[in-house]
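A.B. asks: Show me how the following folds:
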Amino acid sequence: MVTPANEAQREAWKSGGFPEVERVRPGLWSIPVPIPVNPLRYVLVYALELPGGVAIVDAGWNTDEAYGALAAGLGIAGYEVTDVKAVLVTHIHPDHYGLAGRIREVSGAWIGLHPADSRLLHGRYDETGIDALVARERGLLVRCGVPDLTLDELAGASMMIRHYVNMAAPDRLIEDDDRLGLPGWDLRAIWTPGHSPGHLCFVEQERRLLFSGDHVLPRITPIVAVHPQSAPNPLADYLESLAAVGKFDVDEVLPAHEYRFLELADRVDHVIAHHEERLAEIEAAVAAANGVTCWDTATRLKWSRPWETIPPFMRRAANNETLAHLVWLEARGRLRRVPGEPELWFAG
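C.D. replies: Coordinates of the predicted model:
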């Protein structure tokens, strides 16, 4: 259990409300931007004051409501969208990247993104690349043993959210350990793959702050899944980068969702322990069946709600997250996979 940095922000999350625009520290603002039809409800955009403007960490979904909320929040801080000089995107999921292009059109801001995520833009959001991505996802789901009746629905389940992105190529590729050069801020990029191949955190060591995106959240854990655009073993990447981030000596963590919190190292330890428990649960489930598909394994696990009540998009995420754990166990010789359609998993 971590300590919230602002109790009112935590209470807004718990109550299903919407937190206030907040001056976190001199020169730093937290602006909640709504996410449509999503249990996360909002993304926290952070505005960093610069001479003559602001830089923002993440942007929100590309909806008029989100744009209006961002503009209103910047107004409370004394700025307009036209004052945005830079958009530092932690990763390319729509609630973080979706508005970046629209903001650049209005303000001329530069957009920064890690190269590993930049390489995925065409296949994920361009009309000419999306059919191939859906076909690759369908093939992965076939190998996982997804039933024919739900196969096409699950393969295209994320198509609804791609319309919340104004696709824009980055102006700047941000590498691991890059210093961003924002006047008045010594902001350094930390490459933290796992939730996405190019996920970035930003650390400000003089102010003892970590902008953690989705990498470290106070209550929930980010989805780490195998999918057509993921790394081969994303859970291994995530756990390695999570441990690395946990070594930073900061006073406060500023995540993209829920609420700001203290005790970074404790939270990192808790998340690592959660995945160790999940790995043991999945290993035991495979050993009990000994010759089971990824899909059937996923249906036997404990989730936050009964499996039959999980909507299709989240069932696909659950399947692909289960696959990430299976792949991690396979890489360590604790499970083995027999190729086929579907693939079958056995105790190592």
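A.B. asks: drop to CA atoms for contacts and neighbour counts, all remaining ones
C.D. replies: Will do.
A.B. asks: Next up, the contacts around the residue nearest to the spatial centre of the chain.
C.D. replies: With distances taken as C-alpha atoms, centre = their mean, D214 lies nearest the centre of the chain, 4.2 Å away. Contacts for D214 (C-alpha atoms under 8 Å, 6 or more residues apart in numbering) come out as 195, 222, 255-257.
A.B. asks: pretty sure T82 contacts V106?
C.D. replies: Yes: T82 lies in contact with V106 (C-alpha atoms under 8 Å); the separation is 5.9 Å.
A.B. asks: which of the two has more neighbours?
C.D. replies: A count of neighbours by other C-alpha atoms under 10 Å puts T82 above the other of T82 and V106, at 16 against 12.
A.B. asks: Please report how far the closest residue in space to that one that isn't next to it in sequence lies from V286.
C.D. replies: Closest residue to T82 apart from its sequence neighbours, by C-alpha to C-alpha, 6 or more residues apart in numbering: S107 at 4.1 Å. S107 sits 53 Å away from V286, going by C-alpha to C-alpha, to the nearest Å.
A.B. asks: Let's compare: structure for the following, please.
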Amino acid sequence: MSSNGVRTVRPTSAGQQAALQSSRLPRPELVADNVWAIAAPIPEGSVTYTLSYVLLSSDSACFSILDPGWDSPGNLEALHRSLGLIGLTLEHLSTVVATHHHPDHLGIAATLRAMTGARVVLSREERAVLTHQLSPELRSPASYSRVLEAWGVPAARRGELTAAFARPPAFSDIEPDLLLDDGDVLDLGSHSLTALATPGHTGGHLCFADNERKLLYTGDHILPQIHSGFGLGSRPGDKPLPDYLTSLQSLQRFGGYEVLPGHEFRFRGLDARAAEICKHHLRRTQRIADLLPELGDASVWDYACRLHGAGWPRLHGFFLHAALRQTELHLELARSGLLEGLVARCPEPGTETNTGDFPSVSAGAPG
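C.D. replies: Sure thing, here's the model as predicted:
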């Protein structure tokens, strides 16, 4: 339900919804002709699994996997088990597709390629994002120390953030076999997927539309209940929050499709859910804007303390970092002069998405 009581999401998988409510992995289930949903366990964090999608050829001689999940022995074991229940084995895997580079989506792709020879597919922009995320300059402790200073993080809290930063990244470098751009059609035999650039969560995130089956694979761009973070992997010059809002609105033409997200459960109600997510983020930006007369040039830390209120003391490590980063992005938008226009173009949850485009603010950004 949205904040105004309008039902925005209609679950289409009772099994996935029940599994989510009981904190267990959902069983493999048939979504559509030659499309299966399986669960890839995540070894850490509050989200316990990724929804992966197995796309079979018409004769079941080979198959592809979209967002295969974490690179861990547990996930590999779960993958063998799930495929066995469908009547498949990894030796017939032909293609691994990832919506973005995060370890719970792309993670095990390199391992699967080494085991089977399957090709790996990623967006061209996301490949550049991954390179930047692993660059020595970005991973430098001195560089991160400057970030913490710029955010105004108190000395007493920098240690935990630095310790979290010092952990090796959970994702690794990989050279895809095929790079996709917005609008490219990925031919997977009996499946034809149109790549849709949806930057925001990461700079090169892709959704995929199966126009024959009326399915939309959304990765972490649109989830039925969770509000995905944004700016969790971008490059200098990117504008993650405005780009995310623009990307939400760009999917309006798929309002009648069933949504196959990267987590939680399958659903219908894309337009209303996208509008709800848009309103959620714009409300946070408006709260920051309302604080500008009082806080002025105060630090990101000061704004974050006020934005998160009573929940602020409970944030630690990576989650504290993510809250600061996203507060920084809300603050940038609040100061940009774009907020009023974005609010005017964001429809009310429970209504059809309007046809006006959000203004693009990433023209000239790298890539």
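A.B. asks: on that earlier part again, Produce a PyMOL select command limited to the buried residues of the contacts of D214 of the first structure.
C.D. replies: To isolate the buried subset of those in PyMOL, counting by 16 or more other C-alpha atoms under 10 Å, use the following:
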select buried, resi 195+255+256+257
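A.B. asks: Now, the contacts of D214 of the first structure that are in strands?
C.D. replies: P255 (DSSP state E).
A.B. asks: ok so, going back, the alignment partner in the second structure of the residue nearest to T82 of the first structure: neighbouring residues, count only.
C.D. replies: Aligned against the second structure by TM-score structural alignment, S107 of the first structure finds its counterpart in T116. T116 of the second structure has 15 neighbouring residues, counting by other C-alpha under 10 Å.
A.B. asks: wait, L138 of the second structure sits on H132?
C.D. replies: Yes: L138 of the second structure is within contact range of H132, at 7.2 Å (criterion: C-alpha under 8 Å).
A.B. asks: In the first structure, what range does the one helix or strand T285 of the second structure maps to match?
C.D. replies: Using DSSP states H and E, T285 of the second structure sits within helix 270-295. Here helix 270-295 of the second structure aligns to the first structure at residues 264-289, judged by TM-score structural alignment.
A.B. asks: What residues sit buried inside that stretch?
C.D. replies: 264-265, 267-268, 271-272, 278-279, 282-283, 285-287.
A.B. asks: Including distance to L235 of the first structure, could these go into JSON lines?
C.D. replies: Listed next are those as JSON lines, based on distance: C-alpha to C-alpha, whole Å:
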{"residue": "L264", "distance to L235 of the first structure": "20"}
{"residue": "A265", "distance to L235 of the first structure": "19"}
{"residue": "R267", "distance to L235 of the first structure": "17"}
{"residue": "V268", "distance to L235 of the first structure": "14"}
{"residue": "V271", "distance to L235 of the first structure": "12"}
{"residue": "I272", "distance to L235 of the first structure": "11"}
{"residue": "R278", "distance to L235 of the first structure": "12"}
{"residue": "L279", "distance to L235 of the first structure": "10"}
{"residue": "I282", "distance to L235 of the first structure": "14"}
{"residue": "E283", "distance to L235 of the first structure": "15"}
{"residue": "A285", "distance to L235 of the first structure": "19"}
{"residue": "V286", "distance to L235 of the first structure": "18"}
{"residue": "A287", "distance to L235 of the first structure": "21"}
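A.B. asks: ok, the alignment partner in the first structure of L331 of the second structure to L44 of the first structure distance?
C.D. replies: When the first structure is aligned by TM-score structural alignment, L331 of the second structure is paired with L326. Distance of L326 of the first structure to L44 of the first structure, computed by C-alpha to C-alpha: 32 Å.
A.B. asks: quick one: which of those two has more around it?
C.D. replies: More crowded of L326 of the first structure and L44, by other C-alpha under 10 Å: L44, with 28 against 25.
A.B. asks: what about the helices in the second structure?
C.D. replies: Under the criterion DSSP state H, the second structure contains helices at 14-21, 73-86, 109-116, 124-133, 136-139, 141-151, 155-166, 240-250, 270-295, 300-308, 317-336, 339-345.
A.B. asks: of all these, which lies closest to K214 of the second structure?
C.D. replies: With C-alpha to C-alpha as the measure, helix 270-295 is the member of the helices of the second structure nearest K214 of the second structure (12.3 Å).
A.B. asks: Now do that closest one: distance to the chain's middle.
C.D. replies: 19 Å (C-alpha atoms, centre = their mean, to the nearest Å).
A.B. asks: Report all helices and strands that it contacts.
C.D. replies: Other elements packing on helix 270-295 of the second structure under the criterion 3 or more C-alpha pairs under 8 Å, 6 or more residues apart in numbering; DSSP states H and E are helix 240-250, helix 300-308, helix 317-336, helix 339-345.
A.B. asks: so can I have a markdown table of those showing distance to V96 of the second structure?
C.D. replies: Below are those laid out as a markdown table (distance: least, C-alpha to C-alpha, whole Å):
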| stretch | distance to V96 of the second structure |
| --- | --- |
| helix 240-250 | 24 |
| helix 300-308 | 38 |
| helix 317-336 | 28 |
| helix 339-345 | 36 |
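A.B. asks: Highest mean neighbour count out of these?
C.D. replies: Among those, helix 240-250 has the highest mean neighbour count (mean count of other C-alpha atoms under 10 Å), at a mean of 24.
A.B. asks: Check the mean deviation of that one from the first structure.
C.D. replies: Once fitted to the first structure, helix 240-250 of the second structure is off its aligned match by 0.6 Å on average (mean C-alpha distance after the TM-score superposition for the first structure).
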